[in-house]
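J.: okay, structure incoming, though there's no sequence with it:
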């Protein structure tokens, strides 16, 4: 990194103004982690602060970067929309479901049990979700009609629509009806997915009957990988599902709440969430981390892989989170479980190598996408497996927010646009190819 501390200073010249990391972040309107990302990409230079604690930045260089990026004022920490919710709290590098430590819930209870807690505030040990035969058959027919190259999110969206058409009570927004729909929709989504062997073979694609008492993680496993399930891996998958159920107002959750505010039925709410989840900045992150870990394992070291990312201006996937200054608690919990899975040792070591290598330039910690990538790489899953886990899990969170939003004043989320177009009155436009009159 280039040190700007004394450049251009002559005897009696005024030293350039130096900014702390926090001041730089505020001036750019970004998080402190993003400031260090700018440094790693060569867009900003830094020098050690007196005493060796932290870094300082040239104010003129920071202002120039602000002009290039168009970010001159801080972004609100909670976003432009903020409203009361009793579902998830994130603070002090931890998160809580209805006031209870979410990581502890995920460690001790199955996905379905945590979902019930999120929906109702009641813990129901041993609860299982069941897909109605008619609904599941409709969803499988719809998914089966898609092209072979269709992605998981495509299949899930189609399965939601098919499930909706099979439910004549979908417009009943009473809590009892919404909960009934949720308890059948989640297992229907899993049951509608083809087995993982379909990706490499057209033989043996018939769906095997699933035990009615099998937990959702065990039902999902064969849709993610053709490898036989072992208990440590199932435990890791189940915990991942429970950890990912909700994370406050992420982009997909906000979309789900907007749909619920318009009194869309729960299937439409989930469709809204899935639509946003498919964005490359939301649901695709774990797939990028999967491909990166695969490359690290192939090349034997994270150094050249991380260097390639930084050289081409790409962020290193699976690192950093705007809501946590330390390691993502979801990643920490999953890493601990994956350490008990023998076949995960190599991928886990590769993930640690990525974190350590990147830390030489940017102090970013692992997030849950990196942990999902360790799971998918070590268990023979595809790159999009993490997105599948995320989507299935977060369905329960979207339903929780819909239940909460149905109790609020309808259509309350109506922001006003800040018009930046030409001021009226403007002349009528001429049609293309029409001679002027």
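T.: On my side now, so go ahead. The structure displayed is predicted, hence computed values, not measured ones.
J.: switch to C-alpha atoms for all contacts and neighbour counts from now on
T.: Fine.
J.: identify the residues contacting stretch 141-152?
T.: Contact with stretch 141-152 is made by 155-156, 158-159, 162, 192-193, 384, 388, as judged by C-alpha atoms under 8 Å, 6 or more residues apart in numbering.
J.: farthest-apart pair in those residues, please.
T.: 162 and 384 (22.5 Å; C-alpha to C-alpha).
J.: quick revisit: let's have the contacts of stretch 141-152 in JSON lines, adding secondary structure, neighbour count and distance to residue 106.
T.: Shown next, in JSON lines, are the contacts of stretch 141-152 (DSSP: H, G, I helix; E, B strand; the rest coil; neighbours: other C-alpha atoms under 10 Å; distance: C-alpha to C-alpha, whole Å):
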{"residue": "155", "secondary structure": "helix", "neighbour count": "22", "distance to residue 106": "27"}
{"residue": "156", "secondary structure": "helix", "neighbour count": "24", "distance to residue 106": "24"}
{"residue": "158", "secondary structure": "helix", "neighbour count": "23", "distance to residue 106": "29"}
{"residue": "159", "secondary structure": "helix", "neighbour count": "29", "distance to residue 106": "27"}
{"residue": "162", "secondary structure": "helix", "neighbour count": "22", "distance to residue 106": "30"}
{"residue": "192", "secondary structure": "helix", "neighbour count": "26", "distance to residue 106": "25"}
{"residue": "193", "secondary structure": "coil", "neighbour count": "22", "distance to residue 106": "24"}
{"residue": "384", "secondary structure": "coil", "neighbour count": "23", "distance to residue 106": "23"}
{"residue": "388", "secondary structure": "helix", "neighbour count": "23", "distance to residue 106": "18"}
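J.: want to compare, so here's the second one:
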């Protein structure tokens, strides 16, 4: 008799709340949420203090959840993961069902972040970090070579802050949110200030400005930076966000999940796009016209940075909002004109709209920032989105982000390899 034949039918036994939660890969309170939504039925057995659940019903729900939410192929064969965080549809995008561009226009980065994390708006939300956490992160980041880029500094700061936090393995929602509100200001504080004595107080945008520009900020420029952060908080399952969800699926703590995102962000096909667009803007300003600059890009077989986006057929809504704010900043006018020249010149070859990278490049180039500033803005902003996705993933079945490999190598059995002669 096989093991399957000797096992009692699961439909005939009752499971405890703990067993049900483990089988579904969720917290016990989520089990009762399933009951309240009518997805599970429960009953109390005589002599049993807690509720019990039909094993067959639980197994059916587990199978349904796996089909709907874990590692399923999308319409184009790509990986598709169910999420309640961001929807991109018809050239617009939404945070928890609310137009993201309207949120970013009306609310601060911190307020938008709280909405993304909790689904609740906290007016005047502010993030602060204990001095001990900041000191550890700064010491670690300051030990790096002088030429180290900002993303390396952020990643090292995250690792250092994790090592100093004995509660990092607590993955309960309240604990992760508490860590999140400390981690973001800690990361910003670990970046070296360009304006000594400033940049450790106030909103995140104010603190970040002091680490990106030597110039004194005006109100319009700070508003543009704050809005850019809010616009970039999340953008569905970008490569770095997927890495974060894989880490969270394996129950890595939130510092480690953010570190995974920072590692992917540094790739030239992800976080570096804004820096390339920044250099393009400066070159157009130097040469006086986009024509020869675009020609050089095309001659070298390179894609003109800052144009087009695979998720938008029309204009990138993030770019539209940011360009509108930049038009209110007088000193941004030359860089804005250069960006428009790039779009118009390239349109003769391929009609592509400006994306958020080009808008960020106008902001950074016109505010005395380095080309790496776009990547820094992106990393700080997206840390909030990564944490939202980690929180969501902690509520799912563990290790669901584990696709199967499709082996395409030599068929076994193969002979043992022979040592190669030197």
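T.: Alright, I've got the coordinates. Being a predicted model, the structure only gives us computed values, none of them experimental.
J.: residue 330 of the first structure: which of the contacts of stretch 141-152 of the first structure is nearest?
T.: Distances from residue 330 of the first structure to the contacts of stretch 141-152 of the first structure, taken by C-alpha to C-alpha, are shortest for residue 388, at 16.8 Å.
J.: the closest one -> the second structure?
T.: Per TM-score structural alignment, the equivalent position to residue 388 of the first structure in the second structure is residue 376.
J.: I'd guessed that match sits against residue 151; true?
T.: Yes. Between residue 376 of the second structure and residue 151 there is a contact under C-alpha atoms under 8 Å: 6.7 Å.
J.: what's whichever strand or helix holds residue 269 of the first structure aligned against in the second structure?
T.: Using DSSP states H and E, the element containing residue 269 of the first structure is helix 266-277. The alignment of helix 266-277 of the first structure onto the second structure (TM-score structural alignment) spans residues 254-265.
J.: contacts for that stretch next, please.
T.: Contacts of stretch 254-265 of the second structure (C-alpha under 8 Å, 6+ apart): 151, 154-155, 158-159, 161-162, 168, 171, 176, 179-180, 183, 239-245, 247-248, 270-272, 379, 383, 386-387, 390.
J.: how close does the aligned residue in the second structure for residue 192 of the first structure get to residue 397 of the second structure?
T.: In the second structure, the residue paired with residue 192 of the first structure is residue 190, using TM-score structural alignment. Separation of residue 190 of the second structure from residue 397 of the second structure (C-alpha to C-alpha, to the nearest Å) stands at 34 Å.
J.: ok, residue 271 of the second structure next?
T.: To residue 397 of the second structure, residue 271 of the second structure is 30 Å away according to C-alpha to C-alpha.
J.: now swap in residue 156 of the second structure and tell me
T.: The gap separating residue 156 of the second structure from residue 397 of the second structure is 30 Å, by C-alpha to C-alpha.
J.: residue 359 of the second structure too?
T.: Per C-alpha to C-alpha, residue 359 of the second structure is found 39 Å from residue 397 of the second structure.
J.: what about these two, which has more around it?
T.: residue 359 (28 against 22; other C-alpha atoms under 10 Å).
J.: list the residues that contact that one.
T.: Neighbouring residues of residue 359 of the second structure by C-alpha under 8 Å, 6+ apart: 306, 319, 322-323, 339.
J.: let's see it at 10 Å
T.: 228, 274, 277-278, 306, 318-324, 326, 335-336, 339, 365, 374 (C-alpha atoms under 10 Å, 6 or more residues apart in numbering).
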